[in-house]
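*Asks:* I'd like to go over a predicted model; first the sequence, then the structure.
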Amino acid sequence: MFETVIYEMRDSTAWITLNRPDKLNAFTAQLNKDVATAVRSAAKDKEVRAIVITGAGRAFCSGQDLGDVDETTDYGDVLRNRYNPMIMEIEKCEKPVIAAVNGVAAGAGMSLALACDFRVLSNKASFVQAFIHVGLVPDAGNLYYLPKLVGHAKALELAVLGEKISAEECLRLGLATKVVAAESFSDEAEAFAGRLAAMPTKAIGLIKRNLKSSWETGMADFLERDAQSQRIASQSHDHKEGVQAFMEKRKPEFQGF
């Protein structure tokens, strides 16, 4: 089904592995397309309750494969036709999306990680805003997500200076959800994804939706959104299970609907 990614189910989690390890998982048109298609498929699959995006080999994603473009390439069209659809599939997905950053995430690879809801980093991983080093602007949603995570001033600093950001610095800045030892990275990432997959998926989707709208919605409209969301959540199976489990003093068993 896919040429450049490995798509597999592990319990209730869809794992999407960028699979161009010899090129540090650099983006080509096919890889952009495969990631977008894989995320869309996982989002629609009722059996999927969490999504993990990671990289094969020693890198997460090194950004655009420069061998896939040339001096005649219109980079605006590349973004409109390839990157933007990929990022929008992640943006509109209401299931938790985790970037399991196993190695370097540079350029658009960093943008991909920023678009995810959570970022679990190996202690050997790093982020690099590589765009400035070739006279380009961070793209693929990079500057949309970055200031929301670290603030305007720090986002400008990272984008303009283009310095390597270690895993520990990512954690300090709020770019990483957690940093784990490289030796136990796979197990830790799988455990984190499993934790999210066992939670009330519908409520997570509503939380994601409301947080995103909070940046551009007035208080009165947002409070109405609160009411609408809570009405939907309160009618879910998982809410009823949560209340029942509380009354029975047991751990709830959420089903994701």
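*Replies:* Great, that's in hand.

*Asks:* From now on I want contacts and neighbour counts done on CA atoms only, so please keep to that.
*Replies:* Fine.

*Asks:* residue boundaries of the strands in the stretch 151-257 of the chain?
*Replies:* In order along the chain, the stretch 151-257 of the chain carries the following strands (DSSP state E, counting those that start in this stretch): 165-166, 178-180.

*Asks:* Check the stretch 1-150 of the chain too.
*Replies:* Counting by DSSP E, counting those that start in this stretch, the strands of the stretch 1-150 of the chain are 5-10, 13-18, 50-55, 59-61, 97-101, 104-106, 118-122, 126-128.

*Asks:* Return the most buried member of these.
*Replies:* Taking mean count of other C-alpha atoms under 10 Å as the contact definition, the stretch among these with the greatest mean neighbour count is strand 59-61, which reaches a mean of 31.

*Asks:* Can you list the helices and strands that it packs against?
*Replies:* Packed against strand 59-61, as judged by 3 or more C-alpha pairs under 8 Å, 6 or more residues apart in numbering; DSSP states H and E, are the following elements: strand 97-101, strand 104-106, helix 108-115.

*Asks:* hmm, 10 Å instead?
*Replies:* Contacts defined by 3 or more C-alpha pairs under 10 Å, 6 or more residues apart in numbering; DSSP states H and E place strand 59-61 against strand 13-18, strand 50-55, strand 97-101, strand 104-106, helix 108-115, strand 126-128.

*Asks:* nearest to residue 237, of those?
*Replies:* For the helices and strands packed on strand 59-61, the distance to residue 237 is smallest for strand 50-55, at 18.0 Å, taking C-alpha to C-alpha.

*Asks:* how many degrees apart are that closest one and strand 13-18 in direction?
*Replies:* Between strand 50-55 and strand 13-18, the angle formed by their directions is 20 degrees, by axes from the mean of the first three to the mean of the last three C-alpha atoms, to 10 degrees.

*Asks:* ok, and here's another one to check against it:
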Amino acid sequence: MSEAVKYEQEGGVVTLTLNEPETRNALSPAIIDALVAYVAKINADLSVGCVILTGAGEGFSSGGNVKRMQDRNAAPAQKAPVDIRAYYTTGIQRIPLALHTLDAPIIAAVNGAAIGAGCDLASMCDIRIAARSAKFGESFARMGLVSGDGGAWFLPKAVGLSKAYEMTFTGDFVSGEEAARIGLVSKVVDDENLLEEAHAMAQRIAAHPVHSIRMSKRLIRDSHHVSLPVALDMAAASQALVQTTHDHKEAVQAFAEKRKPKFEGR
């Protein structure tokens, strides 16, 4: 697998580190390919209880590569609109589609700047923790662009419609503290404690039965798009599945015996 994204597993926690600090982890084709491949790998691996996504170097992700934009704009022949559309659908848009289907919970540990598509990438994660130095910006308007990677779908779910409009229309940068105030992140921690805090939370999540956690994530994700009766039916079907697992029976037995349960992912 490409070193564009580092994959490390400790117990039930996988850490994915965007690893192109020379571009401030701009979302290159190599990063896109690696993220999509790792999502498929994690979905097939029930030993993974939680995922952390972070960036190498001083920033989380700068989103688009401005140097590549300059090269593209300097080219004598511009691409046709249909080709630009295909560039997005076969490129960066594979990230939101992949992360939206990731079964395991994912925490964004946002170090430094998360700008443009980098801000959108953070909003695609289930939980976000920010370093005090973190900075968020839905900055596409500054470049005469729109969010081409699904930010218009993910960001309002994180901060609400009014704040998503404000961030998009103004292009203003948001500090880690402000991000916590508006609900974009769950908490802000000192820079040196960011990964420690993210790992502690991930370990608490991964300590629970994997089927219960993954089905709970799916219920929360999918219930927003269906009617209440359909959501209740989905919940009943999921409950019917988890109640037959070994880990559920072990949890009940351990509770009765006043001991710590030993979950096996089955």
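*Replies:* Nice, I can see it. Everything quoted here is computed from the prediction, not taken from an experiment.

*Asks:* follow-up on the earlier one: may I see the helices and strands packed on strand 59-61 of structure 1 arranged in a markdown table, with distance to residue 141 of structure 1 as well?
*Replies:* Formatted as a markdown table, the entries for these read as follows, by distance: least, C-alpha to C-alpha, whole Å:
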| stretch | distance to residue 141 of structure 1 |
| --- | --- |
| strand 13-18 | 19 |
| strand 50-55 | 17 |
| strand 97-101 | 15 |
| strand 104-106 | 14 |
| helix 108-115 | 6 |
| strand 126-128 | 15 |
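
*Asks:* and residue 91 of structure 1, which of the ones you listed is closest to it?
*Replies:* helix 108-115 (6.8 Å).

*Asks:* In structure 2, what stretch matches that closest one?
*Replies:* Aligned by TM-score structural alignment, helix 108-115 of structure 1 corresponds to residues 117-124 of structure 2.

*Asks:* OK, contacts around the residue sitting furthest away from the middle of structure 1?
*Replies:* When distances are taken from the C-alpha mean of structure 1, residue 248 lies farthest, 35.8 Å away, according to C-alpha atoms, centre = their mean. Going by C-alpha atoms under 10 Å, 6 or more residues apart in numbering, residue 248 of structure 1 touches residue 242.

*Asks:* and whichever residue in structure 2 pairs up with it, how far is that from residue 265 of structure 2?
*Replies:* If you follow residue 248 of structure 1 across to structure 2 using TM-score structural alignment, you land on residue 257. Plainly put, residue 257 of structure 2 is 20 Å away from residue 265 of structure 2 if you go by C-alpha to C-alpha, to the nearest Å.

*Asks:* and what of residue 13 of structure 2?
*Replies:* For residue 13 of structure 2, the distance to residue 265 of structure 2 (C-alpha to C-alpha) stands at 14 Å.

*Asks:* And for residue 22 of structure 2?
*Replies:* For residue 22 of structure 2, the distance to residue 265 of structure 2 equals 39 Å [C-alpha to C-alpha].

*Asks:* higher neighbour count, those two?
*Replies:* The residue with the greater number of neighbours, taking residue 22 of structure 2 and residue 265 and applying other C-alpha atoms under 10 Å, is residue 265; the counts read 17 against 10.

*Asks:* quick one on the thing from earlier: want to try CSV for the strands of the stretch 1-150 of structure 1, with distance to residue 159 of structure 1 as columns?
*Replies:* Supplementary listing: the strands of the stretch 1-150 of structure 1 in CSV, determined by distance: least, C-alpha to C-alpha, whole Å:
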stretch, distance to residue 159 of structure 1
strand 5-10, 28
strand 13-18, 25
strand 50-55, 23
strand 59-61, 18
strand 97-101, 20
strand 104-106, 12
strand 118-122, 19
strand 126-128, 9
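
*Asks:* Could you check those strands and tell me which one is nearest residue 175 of structure 1?
*Replies:* Ranking the strands of the stretch 1-150 of structure 1 by their distance to residue 175 of structure 1 (criterion: C-alpha to C-alpha) puts strand 118-122 first, at 7.2 Å.

*Asks:* dump the residue contacts of residue 67 of structure 1.
*Replies:* Residue 67 of structure 1 makes contact with 26-28, according to C-alpha under 10 Å, 6+ apart.

*Asks:* for those residues, which one is nearest residue 106 of structure 1?
*Replies:* Distance ranking of these against residue 106 of structure 1, using C-alpha to C-alpha, places residue 26 first at 9.3 Å.

*Asks:* I figured that closest one hits residue 57, correct?
*Replies:* No. Using C-alpha atoms under 10 Å as the test, residue 26 of structure 1 is too far from residue 57 to be in contact (11.9 Å).

*Asks:* between those two, which one's more packed in?
*Replies:* More crowded of residue 26 of structure 1 and residue 57, by other C-alpha under 10 Å: residue 26, with 28 against 18.
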